[in-house]
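In: coords below, sequence missing:
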């Protein structure tokens, strides 16, 4: 299968190719029409959800001006990129907030090539109209230096959940629930379908921009041939019946358009599909009601995309860093707390890294919650998931650590500066699930 060069295609409508000219992002209140006559008040980029697809050339410096008309201090995180901490987009690393009414200029050199994204990185707490609960997310594609290979069509899809409320679970924790779920800001059947032609090879880039929810996506009558995870080429591309994406994860997959008709692409779980998370895919000349084939099971395995091989820390020269995840529920409406090695941010330990040293992070999740953990400014390699065989070659920046399990990843400390590590579930991050690495 083609490598990272295969992740690019002809510039889609609505994309913006960044060169010497500045790009501009305006953060402001927006009324999003999710279905005919049904509007949600949110915060968005440039009066659209998702924000504009930005294309950058790997290694070519860019300048982006961001103006904040949201009414609150804001910040933009350039997720999945190797950037200095002062522009990465996390206050904890030292990137300044954008004050109300102010404009901030971000100047950086994009790297690495692949499917990235940009989004807010602010505290929301119990306010479900802030942070990742809003429409502040957009697609970001960094083109490789070499001439890209091309597919017949390239489609970007963002999964998102809206208008939540907080409910107490059996263990006393407070978790958001939602009554609207969308793809690219619209519910199933609203707006134009995705139009394809028989014989096309369509490259889908799927992003889960939800603040808290894992999503399972199937395409009736078709299969996904996964070629990249989090924008990084996988060593063993594989064909699957569905995709699973935790918050902030991305999957790039090719679909062979070999089954003419009108079909549904959407969430496998019935209640989420009923909340709107679906889109019609229509072949040229086809008519009729969209067809949906309900899968019987939820199926996903990271390791099918890697190479199974035992890898010891002695072989890689990695220094082990154990990180234990636990939860402490306050109850009675108080903020819950999540801990890393017994402490919640900002009291978590700041762990020292040596430049160019290899490290193996051992995630031990002793809580009952699943945690999609994200390491800023670096890419890590999956090594072990629960009791499954060890693996090599799967490069990511987010991995879902299921409740009560262990996951091991390795990375090289090659980007000096403060580096944030956190759960990408907004309520978990707000409840203390963050820590910093620092270089010495």
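Out: That came through, no problem. Please read all numbers here as calculations on a predicted model, not as lab measurements.
In: alpha carbons only for contacts and neighbour counts from here, please
Out: Fine.
In: tally of neighbours for residue 147?
Out: 10 (other Cα atoms under 10 Å).
In: Look up how far residue 109 lies from it.
Out: 19 Å (Cα to Cα, to the nearest Å).
In: next one: residue 235
Out: 27 Å.
In: Where do the strands of the stretch 251-400 of the chain begin and end?
Out: With DSSP state E, counting those that start in this stretch, the ranges of strands along the stretch 251-400 of the chain come out as 262-267, 278-283, 307-308, 319-328, 337-340, 351-353, 358-365, 371-375, 380-385, 391-392, 395-396, 398-401.
In: who does the third one touch, helix- and strand-wise?
Out: Meaning strand 307-308. Counting contacts by 3 or more Cα pairs under 8 Å, 6 or more residues apart in numbering; DSSP states H and E, strand 307-308 packs against strand 391-392.
In: Put this next to the previous one:
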């Protein structure tokens, strides 16, 4: 449909709240922004009270367009929603139905996917799978019956638009009293921004997979005491023989990325306010294209209360790893009249996003230096189950390419450079470089659903999905096949209960996301497995989940690293029969 928004006259007045900060006159002497920031994301935010109406009417109008965005003294081209980056905060309510009219003013197709929503597949927003997309100068009306609560987000599923600003946060308030008590809340949207055109980034990765890695091991480093250079000559030679790099942790790095909190760069220091003694709920969303963050608040413990929009039993931690597309809600209780730095390091330690929690504007806390970047290990090569063997004399290159190791469903070709010989369950692992940091780090095994799992049936079958790729050629596949090669969809019968094991044969972590369903992460808490829409699969590991295929339709299943998905790590899950079809 074309023309104006059907809700234009009656839209919520918050829709057009936007502000441009220019020059050097920002409050408290903070570096000013040249981009458009939504009201909820302004630095010095007093918080988002639960009753605050922020695009929360049942009829909402959104416009996708192009704007200029500035950070760190430079200005680039962005895709925005209602003129802001990040997009407006949507505050919805469980049990109600919302109609959201999205108008496309771009010269290319666009879309909005409601990440983690349990909605009819026609409203899921994936072009070519659930709908045709939104063409230029047309409007599409999403009708969303809301049957869940928690912290979620929305983003484009068209091209590489996520990389240049097409994302925003969502809070769904529960229909019943919230079991999480808090006095104030802030939304923290983490993201990665580059002034390079995303198509150029993709081309560079295809030409040279490690193009953006500026932290490779050096020859002089052999004689250095630098912890970032630790590795013997023999170990380096074995890595070289395998054509692999132990520093290859992130495909796109701080070499070209500025890491943002609510659209603010590290020097711009987004600040969220609190009163000492309050319970402050931080709703943390990783809306980045390619960056896994490791988040901590020095001097302030965090209590994790929600993961991917689902409540979990509270667990106290000093740090957590949040992969692309995941969300975590944490409670912090600052009692002192002082500022605290929110540190979100990129997993490869090539940069950080930074923010501040403080009682008053103008306050700040020390910003710790970046920690030494980690190196990949035998576990990350899928050799964790071979500990104690003489790896010095082992031909690891042959071991990882031995045809005898290839699972029967994997198509071996140029798109598969290795098969993990002994992948292990690493759900108890805190994340790369976080095993010895001196404080407790959240692991997947710490997550326990607050409510019993709704379907207690035993799975009727077991499915294995292999995450495969060729890192040197930047080819990413499922079972050795790219989506563009005409893969067969993954088929589930409606209401079928299935156990799925994802095996990561690569040395990259992959945040795997399924649309329209939640995955019950099998982590040792039988009957109370955490429900997740995105599961990060560590290098050389395997992760198992149970799923009840109770939402009929065609659903995307893919790695949420944007460039991995576009390089081929994508498939369709089909659940049949549809409503009205014979069984």
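Out: It's in. Since this is a predicted model, take the numbers as computed values, not measurements.
In: Put one on top of the other, what's the TM-score?
Out: After superposition, the two chains reach a TM-score (TM-score structural alignment, normalised by the length of structure 1) of 0.85; 409 aligned residues with a Cα RMSD of 2.8 Å.
In: Dump the strands of the stretch 251-400 of structure 1 into TSV; add distance to residue 176 of structure 1 and mean neighbour count as well.
Out: Shown next, in TSV, are these (distance: least, Cα to Cα, whole Å; neighbours: other Cα atoms under 10 Å):
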stretch	distance to residue 176 of structure 1	mean neighbour count
strand 262-267	18	25
strand 278-283	21	23
strand 307-308	37	16
strand 319-328	17	18
strand 337-340	16	23
strand 351-353	31	16
strand 358-365	21	21
strand 371-375	15	24
strand 380-385	27	23
strand 391-392	34	22
strand 395-396	26	24
strand 398-401	19	24
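In: Quick one: closest of the ones you listed to residue 94 of structure 1.
Out: When those are compared by Cα to Cα, strand 371-375 sits nearest residue 94 of structure 1, at 15.6 Å.
In: Count the residues that sit near the aligned residue in structure 2 for residue 46 of structure 1.
Out: For residue 46 of structure 1, the aligned residue in structure 2 is residue 82 (criterion: TM-score structural alignment). Residue 82 of structure 2 has 23 neighbouring residues, counting by other Cα under 10 Å.
In: And the closest residue to residue 82 of structure 2 other than its chain neighbours, how far from residue 90 of structure 2?
Out: For residue 82 of structure 2, ignoring the flanking residues on the chain, the nearest one in space by Cα to Cα, 6 or more residues apart in numbering is residue 63 at 5.0 Å. According to Cα to Cα, residue 63 of structure 2 stands 14 Å off from residue 90 of structure 2.
In: Equivalent analysis for residue 47 of structure 2, please.
Out: Distance of residue 47 of structure 2 to residue 90 of structure 2, computed by Cα to Cα: 15 Å.
In: for the spatially closest residue to residue 196 of structure 1 that is not a sequence neighbour, what are its contacts?
Out: Once flanking residues are discounted, residue 196 of structure 1 sits nearest to residue 283: 4.9 Å by Cα to Cα, 6+ apart. Residue 283 of structure 1 makes contacts with 195, 196, 197, 198, 260, 261, 262, as judged by Cα atoms under 8 Å, 6 or more residues apart in numbering.
In: Out of those, who's the most crowded?
Out: Busiest of the contacts of residue 283 of structure 1 [other Cα under 10 Å] is residue 262, holding 23 neighbours.
In: Tell me which residues touch the alignment partner in structure 2 of that residue, please.
Out: When structure 2 is aligned by TM-score structural alignment, the residue opposite residue 262 of structure 1 is residue 339. Going by Cα under 8 Å, 6+ apart, residue 339 of structure 2 touches 356, 357, 358, 359, 363, 364, 365.
In: So which residues of structure 2 form helices?
Out: Secondary structure of structure 2 by DSSP state H: the helices cover 198-207, 233-241, 396-401, 562-567.
In: Output these as JSON lines; include the columns mean neighbour count and distance to residue 159 of structure 2.
Out: Formatted as JSON lines, those follow (neighbours: other Cα atoms under 10 Å; distance: least, Cα to Cα, whole Å):
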{"stretch": "helix 198-207", "mean neighbour count": "16", "distance to residue 159 of structure 2": "9"}
{"stretch": "helix 233-241", "mean neighbour count": "13", "distance to residue 159 of structure 2": "34"}
{"stretch": "helix 396-401", "mean neighbour count": "17", "distance to residue 159 of structure 2": "33"}
{"stretch": "helix 562-567", "mean neighbour count": "22", "distance to residue 159 of structure 2": "8"}
